[in-house]
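1. With the sequence up front, the predicted model follows.
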Amino acid sequence: MRALMLDFQPRHRSTPLGWSLLAGGVVLALTCVVIQQHLSVEAEQQQGHLQTTQRVLTGDTGTKVSLTPAETREQAQNLAEMRKVSQQLRRPWERLFATLEAMPRENIALLTLTPDARKGQVRISAEARDLEAMLDFHQRLEATDELSDVSLLSHEIVANVPEQPVRFNLSATWEIGDANP
């Protein structure tokens, strides 16, 4: 009978494949650590740029830097322009258009409508078939709830057209009533 050979701790034989897998794993782990550190640094830089941009956009520079008079004027002009646009957008446009569309205009052609939100006025350029139609349109505008203080700015009879229509410009105060701000 053969002798039993009990080897409870067999020898591990290292093969080149095992060593190469171990080396590859170590290289992969080190590469991941280096990439993670690089991404952390880059994320911190991006956060710093974001904070700087936010401060610039909100006007908070963190330090009390005084603006030159020219920069102050430019900033004031930009703010005034933004307020003007905001006022224009808050106007009750639908009511004004509905009022103008509801008026009988068989002898009138509206050409332009130019609002001035700062002054609360609107300028209307139109063309009438004759002077009587122009005056009637003027009176009907004055009678509306939306417009008041309607005044004739200019008018001219177009002589080179056979019908000789009247082109005219009106100015009116645009009442906003209970419009939402």
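-> Yep, that arrived.

2. Could you use CA atoms for every contact and neighbour count after this?
-> Fine.

3. list the helices and strands the biggest strand by length in the chain packs on?
-> Using DSSP state E to define each element, the chain has its longest strand at strand 147-157. Using 3 or more CA pairs under 8 Å, 6 or more residues apart in numbering; DSSP states H and E, the elements in contact with strand 147-157 are helix 131-142, strand 166-174.

4. Looking at these, which one is packed in the most?
-> When the helices and strands packed on strand 147-157 are scored by mean count of other CA atoms under 10 Å, the highest mean neighbour count falls to strand 166-174 (a mean of 20).

5. How far off centre is that strand?
-> Distance of strand 166-174 from the chain centroid (CA atoms, centre = their mean, to the nearest Å) equals 31 Å.

6. Stretch 143-163 now?
-> Here stretch 143-163 is found 35 Å from its chain centre; the criterion is CA atoms, centre = their mean.

7. adding another structure so you can compare the two:
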Amino acid sequence: MTSRCIPPLRLAFEAPTTFHFFGQVATIASILLALTLGMHYRHIQISLAATEASLAATHQAKLRESRRGEVAPELRIRTAEELAIANEVIRRLSLPWEDLFAALESSTDDDVVLIAIEPDADAGSVIIAAEARTSQAMMDYGQRLMGSARFGDVRIQNHQVQVQEPQKPIRFTIAARWLFHADTSKRQTGGGR
């Protein structure tokens, strides 16, 4: 009877790193996004506070001038400009930012990581940079955005396979119309509550 040698069995007790990689990328992207949005929000708050302070000073000067009986023309121009700036800041702060972020977050899944969001309230548009594990995940994400009530005219502008990265994710950009106008008019007239 001949004995056969069984080759030694080698077991790898390491967990696959694919899931952790995307989890880390998602965490970092979320932190960067939160920091960027926080800084933007803080900048708007500072701008609003400065505008309100300037407006209050102008109002006090206007009261002093009106007690004398006449308001200087340059003060009228300055007040009108400051009112326009204050109204613009208030308009931007009153946009439904939470709804935008909630719609973006609800459309993502484990296969898609948001990298950047560039909302343009004046144009009523948003550009979304993201990374997907597969082309199907990218297409599914676009479909989910199309199904959202917050976005219209959703289209993938470009995409590129990241061949230098081990998992070869697809980095892509989506442009969409940000549908917030009807919602803000309801809030201003009291119809949305």
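-> Everything's here; your move. All figures in this text were calculated on a predicted structure; none of them were measured in a lab.

8. Give me the buried positions along the longest strand of structure 1.
-> 147-148, 150-152, 155, 157 (16 or more other CA atoms under 10 Å).

9. just stretch 174-181 of structure 1 next, same as before
-> Residues of stretch 174-181 of structure 1 classed as buried: 174-176 (neighbour count, 16+ other CA under 10 Å).

10. Can you spell out which helices and strands pack onto whichever helix in structure 1 runs longest?
-> In structure 1, taking DSSP state H as the definition, the longest helix is helix 16-58. Helix 16-58 of structure 1 sits against no helix or strand, with contacts defined as 3+ CA pairs under 8 Å, 6+ apart.

11. Next, find the distance separating the residue nearest to the spatial centre of structure 2 from His159 of structure 2.
-> Centroid-nearest residue in structure 2: Ile117, 4.0 Å away (criterion: CA atoms, centre = their mean). Look at Ile117 of structure 2 and His159 of structure 2: by CA to CA, to the nearest Å, they are 16 Å apart.

12. what does Leu179 of structure 2 give?
-> From Leu179 of structure 2 to His159 of structure 2 the distance is 24 Å (CA to CA).

13. What of Pro166 of structure 2?
-> Distance of Pro166 of structure 2 to His159 of structure 2, given as CA to CA: 17 Å.

14. now do Asp109 of structure 2
-> In terms of CA to CA, Asp109 of structure 2 sits 18 Å off from His159 of structure 2.

15. for Ser54 of structure 2, same thing?
-> From Ser54 of structure 2 to His159 of structure 2 the distance is 46 Å (CA to CA).

16. Please pull up the equivalent of Met103 of structure 1 in structure 2.
-> In structure 2, the residue matched to Met103 of structure 1 (TM-score structural alignment) is Ser107.

17. And for Ala143 of structure 1?
-> Aligned by TM-score structural alignment, Ala143 of structure 1 pairs with Gly147 of structure 2.
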